[in-house]
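# my questions are about this predicted structure, shown below with the sequence.
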Amino acid sequence: MPAPRSLGLPYPFGVPMRALLQPVYGEAHTLTMGDVPVPEPARGQVLVRVAAASVNAADVFLMRGVPRMVRPGHGLKRPARRRLGLDLAGVVAGVGPGVIRWKPGDPVFGQGLATLADCALAREHQLAPLPDAISPEHAAAVPVAGTTALRAVDVARVAPGQRVVVTGAAGGVGQFTAQLAALRGAEVIAVCSGRNIERVRSLGIEHVLDYETTSPLDTPIPYDAVIDNAGAVRIRDWRRVVAPGGSILPNSGVPGPDGGALMRVFKAQWYGLIASQRVRVFTGKVTAPALTELGVLLAAQRISPLLDTIYPLEQAPQALAAAGTHHARGKIVISISPLERHAS
């Protein structure tokens, strides 16, 4: 295999770099920091010098191995890859054979493999250009959550004038869903805890409910769509307040009144067959077109990431512990190295 082009990293391929390691399934205290070799990109892959990464609910599920539906493909008894992290922003440091979209020195953001490290691999078509005006910490908050939110508003068929409820509006997917629905002309009713109301309003969302004092089920006017990122309301109860032909999208892997993630999927599929509303489960997919669209919106300040805490890489276990509470006030970000923009 031809050797990939290298950017002259401080870590040549194969020598040690810092990385978060996951020896077993469990809570964040089982995670450790250690050294692993800088990976060499294979065909269609890009090596990225990671400036920043962020933590997603998927990282917490993979850390714990719960729900167990995440384990096939990741190791039934213990993690097969033993690394975590999906989101990244940084600079291309090398490209594998067949890569034509990127060259060393290109600032990028997107989805990678094991991104909680100094360097990470990514597929060529899961990256997009990092806008000049956007910090790597803000860009790293976007890929998985932002593209999932894009998919959510598409599946929900959000349109101008609709009344759209978004729960978990201070979380990763919720914050972007609320902003994107508002950009499409919907009247957004965002639901979050009382301590996050002003933070969500700062995103340009006018109607924000404190779920601790006000139930979104108490409405005299039916909703056109519900995008439920919290899972704290039964699907059958949402049906009472969503107009016929409207959309109900359950999107939470956390156990709730409808059961765990697998049971919620089963119930959604059942209601999708019998209900007068469109009850749909969906998955997001990180693609270059979706990332590019989000990058344009970021650069134009039409959407803005709501960040909780920025941790250094050495405190990545603490970052996973905070994410594991499922009460973060925005995206949890890991700052890894300064962004170095190199001449083409």
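Everything's here; your move.

# only C-alpha atoms from now on, for both contacts and neighbour counts.
Will do.

# was I right about residue 151 contacting residue 281?
No: here residue 151 does not reach residue 281: they are 10.8 Å apart, not a contact under C-alpha atoms under 8 Å.

# which SS state does residue 52 fall under?
What DSSP: H, G, I helix; E, B strand; the rest coil gives for residue 52 is strand.

# OK, contacts around the closest residue to it other than its chain neighbours?
Spatial nearest neighbour of residue 52, chain neighbours left out: residue 335 (4.5 Å); criterion: C-alpha to C-alpha, 6 or more residues apart in numbering. Applying C-alpha atoms under 8 Å, 6 or more residues apart in numbering to residue 335 gives the contacts 51, 52, 53, 137, 310, 311, 312, 313.

# packing partners of the helix or strand hosting residue 236?
Here residue 236, judged by DSSP states H and E, is contained in helix 235-239. Packing contacts for helix 235-239, counted by 3 or more C-alpha pairs under 8 Å, 6 or more residues apart in numbering; DSSP states H and E, involve strand 242-250.

# what's in contact with the strand it packs on?
With C-alpha under 8 Å, 6+ apart, strand 242-250 has contacts from 152, 156-157, 222-229, 231, 235, 238-239, 264, 268, 276-282.

# contact partners of whichever helix or strand comes after that strand?
Scanning forward in sequence from strand 242-250 by DSSP H and E, the next helix or strand is helix 261-274. For helix 261-274, the surrounding residues in contact (C-alpha under 8 Å, 6+ apart) are 67, 69, 235, 250, 252-255, 258, 278-281.

# try stretch 171-185
By C-alpha under 8 Å, 6+ apart, stretch 171-185 touches 56, 141, 145-146, 148-150, 152-153, 158-162, 164, 166-169, 187-188, 190, 200, 203-205, 229, 302-303, 305-306, 327-331.

# try this one next to it:
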Amino acid sequence: MAFTPTTGASATAAPRPQPTNNSPEPTQATPTTMRALAQDAYGPPDVLRLVTAPVPEPGPGQVLVRVHASSVNARDWHIMRGEPRLARVLDRTVFGRQAPQVPIRGTDFAGTIQTVGEHVTGWRPGDLVFGEADAAWAEYTVASQDAITQVPASVTPQEAATLPLAGTTALTCLDAARLRSGDYILINGASGGVGTFTIQMAHARGMYVTAVCSARNAAQAKALGANKVIDYATTDFCATGERYDAVLDLVGNRSVRELRKLVRNTGALVLSGGGVPGTGHLVGPLGLLVRAQFLSRTPGPRIVIPQALPTTTQLRKLGILAGTRAAAPVVDRVFDLADGADAVRYVETEHARGKVLLTITPWDVARDLSPAANSPAGR
């Protein structure tokens, strides 16, 4: 795929949108080229360039989506950097030797269906959808019809773009824990995208939630539904003597043995960690997961490493949770596509509170994304 570097003005935040309705948009004529954020080598955020790329064509069972918004995930910067380096050998579908197999970054998206491929059923141009794709940081992306669902009427495209990867991970992890109302859960890494969704989902299910995060994020965690907050800077949550029905590790900064000791024998340790910079350039979270697989064969609480898949069923559940504000998206900052490198840099270095968004193409009717609109208290 040939790319042409693009230059031009960009903004650090999107303009404040207006009140919403979810009427289907009339589709525009499909152009032959588009703006996209791509890379031709592994490295820091500076390797990301705004380029002009050909608009992809949907294959059988696929739809072409005009992307309104996307979000930044740990997966995106892991692929951008080619880390952990062992993954370049183990997963050749994603990682090439010198650069990712797919040059354009991005996974989550929300947008309007532009065209549909052969054998697509239930979707038509103009439908507003959200889901996952391999190259979402672009004005157009191709997605499987099995990895999208409709954006609910009470959810904006910007909000919907926060849901796919982080929301699916939170939902999958909670389901894997097999908890009931009244059970106790500890969430390590409670202030990020997955953590903020998990707090709300666990609270909605009637669980007693202990959130591990920094002091600056304590108020947010409590507003989202945490019953107790532990500041990791002042308290070692592995040394409190408390035990839980489930521990969800989203960070990967503690050993499996330490975490397992926190779990009651009938409970579960759920691992979805390693999503932070500095967990090891060579092996990264892979080492933690290998040790977990080994220890899972020994007596003690269950150790679960769930695989979050963006199925239509899971995405539809997320849409309902977001639409009813049982899992309200928490948006930290909004960047323009042209500032995508800055967005990734912010997520890597500033420990984003909730999700960081990229706005890509306009959508005329979108709800206000001011802090008040995103406040859990405003739900």
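Sure thing, it's come through. Here the structure is a predicted model, which is why all the values come from computation and not from measurement.

# counterpart of residue 252 of the second structure in the first structure?
Counting by TM-score structural alignment, residue 252 of the second structure corresponds to residue 231 in the first structure.

# ok, residue 115 of the second structure next?
Per TM-score structural alignment, residue 115 of the second structure is aligned with residue 94.

# and what of residue 328 of the second structure?
Going residue by residue (TM-score structural alignment), residue 328 of the second structure aligns to residue 304.

# what's around that match, how many residues?
21 (other C-alpha atoms under 10 Å).

# distance check, the nearest residue to it once chain neighbours are set aside against residue 144 of the first structure.
Spatial nearest neighbour of residue 304 of the first structure, chain neighbours left out: residue 298 (6.2 Å); criterion: C-alpha to C-alpha, 6+ apart. In this view, residue 298 of the first structure and residue 144 of the first structure are 15 Å apart by C-alpha to C-alpha, to the nearest Å.

# and the two? Which one has more around it.
residue 144 (26 against 20).

# surely the more buried one touches residue 285?
Yes: at 7.5 Å, residue 144 of the first structure counts as touching residue 285 under the criterion of C-alpha under 8 Å.

# taking the centroid of the second structure, which residue is nearest it?
residue 166 (3.2 Å; C-alpha atoms, centre = their mean).

# give the contact list for that one.
73, 193, 194, 197.

# of those, which ones are shared with the first structure?
Retained in the first structure by both residues aligned by TM-score structural alignment, their matches' C-alpha atoms under 8 Å are the following of the contacts of residue 166 of the second structure: 73, 193, 194, 197.

# in strands only, show me the contacts of stretch 171-185 of the first structure.
164, 166, 167, 187, 188, 190, 331 (DSSP state E).

# circling back: list the buried residues of the helix holding residue 236 of the first structure.
235, 238, 239 (16 or more other C-alpha atoms under 10 Å).

# look up how far residue 257 of the second structure lies from the residue of the second structure most remote from its centre.
The centre of the second structure is farthest from one residue, residue 299, which by C-alpha atoms, centre = their mean lies 33.1 Å away. Using C-alpha to C-alpha, residue 299 of the second structure is found at 12 Å from residue 257 of the second structure.

# so who does residue 322 of the first structure touch?
So residue 322 of the first structure contacts residue 328 (C-alpha under 8 Å, 6+ apart).

# which residue in the second structure aligns with it?
Aligned by TM-score structural alignment, residue 322 of the first structure pairs with residue 346 of the second structure.

# what's the helix or strand for that match?
Element membership for residue 346 of the second structure (DSSP H and E) is helix 340-350.

# quick one: that helix to the first structure mean distance?
Compared with the first structure after the fit, helix 340-350 of the second structure shows a mean deviation of 2.0 Å (mean C-alpha distance after the TM-score superposition for the first structure).

# list the buried residues of that helix.
Residues of helix 340-350 of the second structure classed as buried: 340, 341, 342, 343, 344, 346, 347, 348 (neighbour count, 16+ other C-alpha under 10 Å).

# also stretch 270-285 of the second structure?
270, 271, 272, 273, 274, 275, 276, 277, 279, 284, 285.

# just to revisit the earlier point, and the helix holding residue 346 of the second structure, how far out from the chain's middle?
14 Å (C-alpha atoms, centre = their mean, to the nearest Å).

# my guess is residue 37 of the first structure contacts residue 19. True?
No: in this structure, residue 37 of the first structure is not within contact of residue 19 by C-alpha under 8 Å, at 9.3 Å.
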